[in-house]
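1. need coordinates for the following:
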Amino acid sequence: MNYDLIVIGSGPGGYVAAIRASQLGLKTAIVEKESLGGICLNWGCIPTKALLKSAQVFEYINHSADYGITIEGQGKVDFGAVIKRSRNVADGMSKGVQFLMKKNKIDVIMGFGKLKGAGKVEVKAADGTIAEHQAKHIILATGGRSRELPSLKQDGKKVIGYRQAMNLPQQPKSMVVVGSGAIGIEFAYFYNSIGTKVTVVEFLDNIVPLEDEDVSKGLARSLKKQGIEIMTSSTVESVDSTGDLCKVNIKTDKGNVVIEAEVVLSAIGISTNLEGIGLEEVGVKTDKGKVLVDDYYKTNIEGVYAIGDIVKGQALAHVASAEGITCVEKIAGLHVEPINYNNIPGCTYCSPEVASVGYTEKAAKEAGYEIKVGKFPFSASGKASAAGAKDGFVKVIFDAKYGEFLGAHMMGYNVTEMIAEVVAARKLECTGHDIIKTVHPHPTMSEAVMEAAADAYGEVIHL
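-> The predicted model follows:
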């Protein structure tokens, strides 16, 4: 078949790019080796949120007395049913993508896609049959997978990655989570909430190390209160999984310790899926596991583009989607602005949630800014008190000279739904005083953004 565009990979980068291309009049096909929606819909963002919601409901039941409600007996986790619900949610979302493909008249080609010379894509189906398709433009959106370390080889049963963590046959009594980024912390919170003994091991000095230091320290305090053991400045040297329990040898600044656990979850990031897709044969340039692209995702080879986890930038679903849209609109000849990677929100969906965008306080100082910092704790929020969710805060950072909104860092109930306000404000170049004078509804969690801005300028009312 001949197409205007073929997209290899149907994750949130690939399928979004395909839909936008179809909207712009391009005859489009998408190649997928497993399930439409990619890792995000099937084994990542979506099913993990379903697991986390089950954990939240269980916590509500266990603390119902705090809200004046008595429940006879004790809440019990049906682990199999929790996993089944998560899989059903993922399956429903994947079917939704199938519908979108049909609605937008996009051809879905199931199989493993590979570049095969100028404008050609070879697709090997599950039954081994091979077909070749042609396109003026080809977008690579092959995503990533759980990264492995030599000291932490995954066997899929006792030493696992995120994919196995959301589909275990039974709930483990104990778990060591290696890595405290979003994936590690979300699974640590989920399993701890339903009764698994969890230890988090982090190589760096703070958990969620990309976040502002106040958030990292605040979240560590909260998770420790919930019963999660946290070991920072620590490295897993080896794992002996030959016995009934894994023996995890951990190097700390006070010497080596051995922790036993039923399961070890490796959550140390992702590796890009670049193998076997024809990059070397066609001559597409890569560096350190990433495809080299320009600001509009064009590679060094005419007609070949790359987006998502396999290129520079944050490995996040919403980043991949934005890149796919930007890439396709540029191909179609529209006027497009390059993505500002310093205005990408990051979210971690544990409880309390974490959300942030822009400069941390440390990064703003290192960039040479004189800054104004404001902080508003949810303990002073009427809505947070009413919701029984007083843990956390909103922290905002402004340039002292011009009032530029440099960054925001949040920890608390539902803050992942609040961060978009700051992303939009920064996009529109709002100043600190613009935020202060934007009337926020009361009582809401979101008015903490206004209050934090007021605190930065010495105008805060409710502190």
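2. use CA for all of it now, contacts and neighbours both
-> OK.
3. just checking, next helix/strand downstream of the top helix by length along the chain?
-> As assigned by DSSP state H, the longest helix anywhere in the chain is helix 79-103. As assigned by DSSP states H and E, the chain's next helix or strand after helix 79-103 is strand 107-110.
4. alongside the first, I'd like the structure of this one:
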Amino acid sequence: MAYDVIVLGSGPGGYPAAIRASQLGFKVAIIEKESLGGICLNWGCIPTKALLKSAQVYEYMKHSANYGINATGVEADFSAVIKRSRGVADKMSKGIQFLMKKNKIDVVMGYGKIKAKGQVEVTAADGSKQAVEGKYIIIATGARSKELPNLKQDGKKVIGYREAMVLPERPNSMIVVGSGAIGVEFAYVYASMGTKVTIVEFLPRIVPVEDEDISKELEKQYKKFGIEVLTNASVESVDTSGSGVKATVKKQDGTVTLEADVVLSAVGVVANIENIGLEEMGVKTEKGKVVVDKYYQTSVPGFYAIGDCAPGQALAHVASKEGISAAEHIGYNEKKFQHLPEAMDYNNIPGCTYCTPEIASVGYTEKAAKDAGYEVKVGKFPFVASGKATAAGATEGFVKVIYDAKYGELLGAHMIGTNVTEMIAEAVVARKLETTGHEILNASHPHPTMSEAMKEATAVAYGEATDI
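-> Alright, predicted model coming up:
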């Protein structure tokens, strides 16, 4: 089986890389050990959004009286919620199957291991092996849930995100260790369903990569929602010998023992780069990632690496762009693409967290901008002052913008509130086009919308606010 390009992994980096390579006229094979679409479509981005939507619908129905509608006997069928989530994932995975056929990409199911330059050995589920050959190999093997030495996952009482999506029944109590996107999203899902949730975060604030104001607002909203939040705290050990779990948690003021039915470890992910032949081929790695240049070439010619196993942000949209760029660079090498792909700007990548309220951000935080030496203009517009948010009963949160005081460049945008993950793209495109604050102010934003909060926050930054 000989190809021009072999893609190892079919997640949100791998399958776009394969499609783009096929569009450029290459013969392409994609190797997948489990399900097309990878973790994102099957056990990550997509099914979690289905769970979150069910949780949000349940919250709406419990508070329907706020909208003048009386709904009685509202109950959450936990198993049905899980079933719907799995159905959404299955549908999306089938969609990738269609895309592979449409683009004439051969799918080879099994575990791929690089055996030589241009050769991958694929071991099928039944143990049979076959060799797949190709001039170029794109490594897109993704990542898995990270395990801490003192928080070993047993899949029953100490679980990762994968088990959290398919628990047979709703736990009465849960400890979530880690408050990144995975941790706070599952915290909201389970708390909304009636689980008593405690978040334990090692750093001084939750969602620690976000602007400090965002962290404070989410913690305030979560505490109001009934979620207990412990920061500057670490799980030292867990005891699973009883009916539930006892977690010893070290805080600044001493040590406490927390009891729960289950502990969800959400302390991050680790790249899947072991046992795929990288060491034997001499492909350079560093800090658990494959070392690549701006075109995703590894230290060994003919090998590329993208997505979670490369150094960029571990986000689906990052992986997709990296995969397309890698395919286009191969196309440029083979004179099937006219120019080198544009290098990715990793300081203009939007980050989205789909808890309630949602979080979306791009660019510098206020602290990072000041640390970088910028004199800044900062504007914040609360949704409580938004007509659309008030009408929708969604007044939590705000939009915060940071501008360079000297030239008016949009340095960063940070949002927390309903549907802000749909709003952040304006800031991403604005930054890409080097738009200034005055251009945002002079661009008509529709009223009444949540999105006009971007303009309103900019008006606050420039001392021209009329609605607050």
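5. would you pull the TM-score for this pair?
-> Aligned and superposed, the two chains score 0.99 in TM-score terms (TM-score structural alignment, normalised by the length of structure 1); 462 aligned residues with a C-alpha RMSD of 0.6 Å.
6. thinking again about what came up before, would you mind pulling the contact partners of the longest helix of structure 1?
-> Residues from elsewhere that reach helix 79-103 of structure 1 (C-alpha atoms under 8 Å, 6 or more residues apart in numbering): 15, 19, 35-37, 41-43, 46-48, 50-51, 54, 107-108, 166-167, 169-171.
7. repeat for stretch 140-150 of structure 1
-> 7-11, 13-14, 39, 154, 161-162, 266-274, 304-310.
8. tell me which residue is most central in structure 2.
-> For structure 2, L315 is the residue whose C-alpha lies nearest the centre (C-alpha atoms, centre = their mean; 4.8 Å).
9. what residues does the counterpart of G412 of structure 1 in structure 2 make contact with?
-> In structure 2, G412 of structure 1 lines up with G417, judged by TM-score structural alignment. If a contact means C-alpha under 8 Å, 6+ apart, then G417 of structure 2 has 356-359, 383, 394-398 as its contacts.
10. out of these, list just those in strands.
-> Counting by DSSP state E, these place 358-359, 398 in strands.
11. give me the buried entries from the residues you listed.
-> 358-359, 398 (16 or more other C-alpha atoms under 10 Å).
12. will you turn the residues you listed into a markdown table that also has distance to A453 of structure 2?
-> Shown next, in a markdown table, are these (distance: C-alpha to C-alpha, whole Å):
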| residue | distance to A453 of structure 2 |
| --- | --- |
| E358 | 15 |
| I359 | 14 |
| F398 | 8 |
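13. what's the distance between P169 of structure 1 and D78 of structure 1?
-> 12 Å (C-alpha to C-alpha, to the nearest Å).
14. common neighbours of those two, please.
-> Counting by C-alpha under 8 Å, 6+ apart, P169 of structure 1 and D78 have no shared contacts at all.
15. hang on, the earlier thing: turn the contacts of G417 of structure 2 into a markdown table, including distance to I324 of structure 2.
-> Below are the contacts of G417 of structure 2 laid out as a markdown table (distance: C-alpha to C-alpha, whole Å):
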| residue | distance to I324 of structure 2 |
| --- | --- |
| T356 | 32 |
| P357 | 32 |
| E358 | 28 |
| I359 | 27 |
| F383 | 37 |
| A394 | 37 |
| T395 | 39 |
| E396 | 37 |
| G397 | 35 |
| F398 | 34 |
